[in-house]
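J.: okay, predicted coordinates and the sequence, questions at the end:
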Amino acid sequence: MSDTIRPILVINGPNLDMLGTRQPEIYGSDTLADVEALCRRTAADHGVTVDFRQSDSEAEIMGWIKRARGTASGILINPAGFTSTSIAILDSLLIFDGPIIEVHISPLFRRDAFRHLSYVSKAATAKIEGFGIAGYAFAIMRLAELAKLAA
């Protein structure tokens, strides 16, 4: 692993700490600990590290994003319930100076109509949805590639 490659910031929004028990018919049986293990394993396989976080607080997520400027090589964000509601998170992401990949475990386009809009997508470099937790691995792989190109 290169010492010059900054970590990838992985942000998980509200209620993702309840994965595995919350609506398994939509989100599956994997837990947030499983997601973290997958992210760390994938990152290590691709020569990068991750800073893995979860919060139900919009303000806390905004703070992490703002502090990531200059310290993270990229951001993987699953904004969860803030996807369709948070212009403030969008504004924070627009400040970030690196790639951003938005990830959703379930396919938003098959969910309630109000979930189809994503403010986060307006700042995202790419969006992955509907692949379960494997979407996190795809995003880590791509962000690792981009980090190596930028290093």
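T.: Cool, the structure landed.
J.: use CA for all of it now, contacts and neighbours both
T.: OK.
J.: which residue is nearest the centroid of this protein?
T.: residue 77 (2.1 Å; Cα atoms, centre = their mean).
J.: packing partners of the strand or helix carrying residue 135?
T.: Applying DSSP states H and E as the criterion places residue 135 in helix 134-150. With contacts taken as 3 or more Cα pairs under 8 Å, 6 or more residues apart in numbering; DSSP states H and E, helix 134-150 sits against strand 8-12, helix 32-45, strand 74-78, strand 100-104, strand 126-129.
J.: nearest to residue 21, out of those?
T.: helix 32-45 (10.4 Å; Cα to Cα).
J.: after the closest one comes which helix or strand?
T.: strand 50-54.
J.: which parts of the helix or strand just after that next one are buried?
T.: From strand 50-54 onward toward the C-terminus, using DSSP H and E, the following helix or strand is helix 58-68. For helix 58-68, a neighbour-count test (16 or more other Cα atoms under 10 Å) marks 58, 61, 62, 65, 66, 68 as buried.
J.: one more structure, for comparison:
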Amino acid sequence: MKRPLIAVLNGPNLNMLGLRQPDVYGHATLDDLEQVCLQAAERLDVTIDFRQTNIEGELVTWIQECRGRADGIVINPAAYSHTSIALLDALLAVGLPTVEVHISNVFRRETFRHHSYVSRAAIGVMAGFGVRGYALALQALTDMIEDEDQQ
């Protein structure tokens, strides 16, 4: 049986992890984050496609490319969470199970961060667990994919 493929998509400024506001986002770098995801994927027996971009349209294209290719999406849309109807529309169009991830607890931050357009397309949201939130999101998504396969 083929290993499920999960796209792990990251939005703007996540390439600055470890440098940008370590009091909020911690000291882990994007490379560290990718290693967390790869280790979780190995443990869960899934394949991941890990990507990061600062460009909204590129993120939309990557989401669209998941249709027919991936079994699910873990996405940290970063600031686009609060502004991008385009990401919401793309996620709804591909119809894949999606988990939204935020490294920080957005609900302990500025009020404009409390609303996410992307959440409307997500089956769940993981926020405030640092980079470990990605491993938790991968676990939850893998469990859901396996449950769907058994039905």
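T.: That came through fine. In this text the structure is predicted, and so the values were computed from the model without any measurement.
J.: got a TM-score for the pair?
T.: After superposition, the two chains reach a TM-score (TM-score structural alignment, normalised by the length of the first structure) of 0.95; 149 aligned residues with a Cα RMSD of 1.0 Å.
J.: show me what the residue nearest to the centre of the first structure lines up with in the second structure.
T.: In the second structure, the residue matched to residue 77 of the first structure (TM-score structural alignment) is residue 75.
J.: just residue 143 of the first structure next, same as before
T.: Counting by TM-score structural alignment, residue 143 of the first structure corresponds to residue 141 in the second structure.
J.: re earlier: export the buried residues of helix 58-68 of the first structure to TSV and tack on distance to residue 13 of the first structure?
T.: Formatted as TSV, the buried residues of helix 58-68 of the first structure follow (distance: Cα to Cα, whole Å):
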residue	distance to residue 13 of the first structure
58	8
61	8
62	11
65	12
66	16
68	16
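J.: the residue nearest to the centre of the first structure touches residue 10, doesn't it?
T.: Yes. Using Cα atoms under 8 Å, residue 77 of the first structure makes contact with residue 10 at a distance of 5.9 Å.
J.: follow-up on the earlier one: any idea how far the residue nearest to the centre of the first structure is from residue 3 of the first structure?
T.: 23 Å (Cα to Cα, to the nearest Å).
J.: what does residue 67 of the first structure give?
T.: Relative to residue 3 of the first structure, and taking Cα to Cα, residue 67 of the first structure is found at 20 Å.
J.: ok, now residue 133 of the first structure?
T.: As judged by Cα to Cα, residue 133 of the first structure and residue 3 of the first structure stand 28 Å apart.
J.: these two: who's more crowded?
T.: residue 133 (23 against 9; other Cα atoms under 10 Å).
J.: what lines up with that one in the second structure?
T.: Match for residue 133 of the first structure (TM-score structural alignment): residue 131.
J.: that match against residue 33, yeah?
T.: Yes. In this structure, residue 131 of the second structure is within contact of residue 33 by Cα under 8 Å, at 6.0 Å.
J.: for the corresponding residue of the first structure for residue 111 of the second structure, which residues are in contact?
T.: Aligned by TM-score structural alignment, residue 111 of the second structure pairs with residue 113 of the first structure. Counting by Cα atoms under 8 Å, 6 or more residues apart in numbering, residue 113 of the first structure makes contact with nothing.
J.: list the contacts of residue 17 of the first structure.
T.: Residues counted as contacts of residue 17 of the first structure (Cα under 8 Å, 6+ apart) are 31, 32, 54.
J.: which position in the second structure pairs with it?
T.: Per TM-score structural alignment, residue 17 of the first structure is aligned with residue 15.
J.: gap between its match and residue 28 of the second structure?
T.: 11 Å.
J.: cool, residue 4 of the second structure as well?
T.: 27 Å.
J.: please apply the same query to residue 90 of the second structure.
T.: Taking Cα to Cα, one finds residue 90 of the second structure at 29 Å from residue 28 of the second structure.
J.: more neighbours, those two?
T.: More crowded of residue 90 of the second structure and residue 28, by other Cα under 10 Å: residue 90, with 19 against 16.
J.: remind me which helix or strand that one belongs to.
T.: Per DSSP H and E: helix 85-94 holds residue 90 of the second structure.
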